[in-house]
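Peer 1: Starting from these lines, generate the structure:
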Amino acid sequence: MAPRMVQQVRRASTGKGAYALSEKRETTRAQNREKIEAAAWTIFSTIGLDAASVRDIVAESQVSPGSFYNYYGSKEAVFDEIVDRLIRRIREETAAARAGAGDFEVMLFEAYLAFMNLILPMKGGAAFFELNQHHIRSRLFGATQIEAMLLDIETDVGERIEIDRLSPIKRHILISVLFASGTEAIFAAFRSGVYDAGDLAGFLTRLFTHGIVSAVHPDLAKLHE
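Peer 2: You can find the predicted model right below:
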C-alpha cells in the first residue's frame, strides 16, 4: 500500500484529521463571530440600529456576506446577541459584588458601583446607549437573562431584609425598581456626560435605604463605603 494511502487510512481510523478540521472550523467560526459583533458594536455606536444595515456591518467586519448570514439572520440578531452578552456580564459582576457585601445598604452600593464601573467606561458606550435606548429598553424586561437576574437580586435582598413580609406583587415591584433605577441612571449619565460611578451608586443607595429626604440631604444619612 502506498505511503499516502496508509496515512489516509490511519486518519480515517483515528478520526484525527476530521477532528483537526472540525477544531479549525470552530476557531474560524468563533473569530468571524467576534469580528462581526465588534463591527456591529462600532456601527450601532455610530449610527444606531435603525440606520444601520447588514452591508455596513459586513464592510466594517471584513467578513463575507455569506459568512454573516451563516451566523446571523439579520442586524437585529447581532444586536440581540450583543445585548444578551452584556446582560450576562452585568448579572455575573453584580452578583459577585452582592455576594461579598454584609448588610443591605452595603450590598446595594457595591452592586450599583459594579454595574456603573462595568458600563460607564465602555468605549462607544455613551453613543450605543443613547442611539439605541428604545431597543435596549424593549429587550430588558421579559428577557430570560433579566428574569434570572431579578431572581438573583430578590434572593440576595431577601437574605438581608425581610421582603417576604411583602405581598408577591410588592416584592416584584421592589426588585424591578431596584434594577430599573440602575439602567435609568446609566441613560441619564450618558446623556449628561457625568460619569461619576461612585456618586451615582451612592445616590441610588441613599434613595432606597433612607428615602428621598436623605437622597437630597446626604449629610443626614450614613453610607457605608
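
Peer 1: switch to C-alpha atoms for all contacts and neighbour counts from now on
Peer 2: Will do.

Peer 1: What helix or strand is the residue nearest in space to the middle of the chain located in?
Peer 2: Central residue of the chain (C-alpha atoms, centre = their mean): L86, 1.7 Å from the mean position. Using DSSP states H and E, the element containing L86 is helix 75-99.

Peer 1: Okay, buried residues for that helix please.
Peer 2: Neighbour counts over helix 75-99 (16 or more other C-alpha atoms under 10 Å) mark 75-76, 78-79, 83-84, 87, 90-91, 93-95, 97-98 as buried.

Peer 1: Would you mind identifying the next helix or strand past it?
Peer 2: helix 104-119.

Peer 1: Walking through this protein, point out its helices one by one.
Peer 2: In the chain, the helices defined using DSSP state H lie at 3-14, 16-44, 48-51, 54-61, 65-71, 75-99, 104-119, 125-131, 133-140, 144-158, 168-192, 197-209, 212-216.

Peer 1: just those helices: most buried one?
Peer 2: helix 104-119 (a mean of 22; mean count of other C-alpha atoms under 10 Å).

Peer 1: Tell me the helices and strands packed up against it.
Peer 2: helix 75-99, helix 168-192, helix 197-209 (3 or more C-alpha pairs under 8 Å, 6 or more residues apart in numbering; DSSP states H and E).

Peer 1: Please give the structure of this sequence too, so both can be compared:
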Amino acid sequence: MVAAVQSAQGQGKRARTKAANRQAILEAARQVFARLGAEATTVRDIIRETDLAAGTFYNYFKSKEEVFEALADEGVRRFRPRLASIRESATSLQAYLLEAYSAYFDFLNEENEEAIRQGAPHAAMIGVRVDTPEMQAVFEEIRADLEQVAKSTGLSLADSGFLTAAAIGIAREVGDHMLMRRPVDTRGATEFATQLFLHGAGALASKSNS
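Peer 2: Below is the predicted model:
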C-alpha cells in the first residue's frame, strides 16, 4: 500500500515537472518571438531564455515551428470563450460578423501589446497550420454559427464551408496587416473585414436563390 502511494506521488511529481517544463518553454518562446520575430528566432534562443538543459527542449518539441503552433493553439483556446458569448447574442449575420471580427482583432492586439510597445516584430499567427484540432474545432464552430445566423434571418448560404474558410482567411490576413500599422486600428480592421465578407456573402446568397 505504501509503495503504491509513493509510486502515485512520484508519477504526480513527474507530471507536474513535465507540465512546468513545457510551460517554461512556451513562455520563453513567447518572449523571444516578440523580441526577435518568429523567422529570426532559433531553438537555441528559446533555450537560453529558460533554465533548462538544451536536450530538455526536444523532449517536448521537435522544432521552433512546433512551439509556435502550440502558442497559436493556446491563443485559440483563450479566444474561444469570447466567440461563444458572441454566438449567444448575435441577432443577424452582420451583427455576428462585426462582433466576431472586433473580438478577434482586439484579442490579437492584446496578445501583441508588449511586442508593439517594444517596437519588436509582432508574433502574429500567420503561417500557422490550420489543421490542428483546436483550429478545426473553431472552424466547425464558426461554420455552425454562420449557418444558424443565416437561417434565422432568411439567408441561404451557397457553401458554408467555403464561407467559413473565407471568414477565417480574412481575419488572419487583415489581422496580420493591422498589427503592422501604427497606430493599430482594430475598429478600421473590423469594419473593412465585415464589409468585405458581407459583400461576397450577399452576392453568393443572391446567386444561390436565383
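
Peer 1: thinking again about what came up before, which one of the buried residues of helix 75-99 of the first structure is nearest S138 of the first structure?
Peer 2: Set against S138 of the first structure, the nearest of those by C-alpha to C-alpha is V83 (11.1 Å).

Peer 1: so what corresponds to the closest one in the second structure?
Peer 2: By TM-score structural alignment, V83 of the first structure lines up with A72 in the second structure.

Peer 1: Repeat that for S53 of the first structure.
Peer 2: Aligned by TM-score structural alignment, S53 of the first structure pairs with T42 of the second structure.

Peer 1: How about the contacts made by the closest residue to its match other than its chain neighbours?
Peer 2: Nearest residue to T42 of the second structure in three dimensions, chain neighbours excluded: K64, at 6.8 Å (C-alpha to C-alpha, 6 or more residues apart in numbering). Applying C-alpha atoms under 8 Å, 6 or more residues apart in numbering to K64 of the second structure gives the contacts 41-43.

Peer 1: Please apply the same query to L163 of the second structure.
Peer 2: Taking C-alpha under 8 Å, 6+ apart as the test, what L163 of the second structure contacts is 143, 201.

Peer 1: Trace it over to the first structure, please.
Peer 2: Alignment note (TM-score structural alignment): L163 of the second structure maps to L174 of the first structure.

Peer 1: just L204 of the second structure next, same as before
Peer 2: Matched by TM-score structural alignment, L204 of the second structure corresponds to no residue in the first structure.

Peer 1: What helix or strand is L204 of the second structure located in?
Peer 2: Applying DSSP H and E as the criterion places L204 of the second structure in helix 186-209.

Peer 1: Now do that helix and helix 160-180, the angle between them.
Peer 2: Angle of helix 186-209 of the second structure versus helix 160-180, following axes from the mean of the first three to the mean of the last three C-alpha atoms, to 10 degrees, is 160 degrees.

Peer 1: ok, the residue mapped onto A20 of the second structure from the first structure to H135 of the first structure distance?
Peer 2: Matched to the first structure by TM-score structural alignment, A20 of the second structure sits across from Q31. From Q31 of the first structure over to H135 of the first structure the distance is 26 Å, taken as C-alpha to C-alpha, to the nearest Å.

Peer 1: can you check R4 of the first structure too?
Peer 2: Per C-alpha to C-alpha, R4 of the first structure is found 57 Å from H135 of the first structure.
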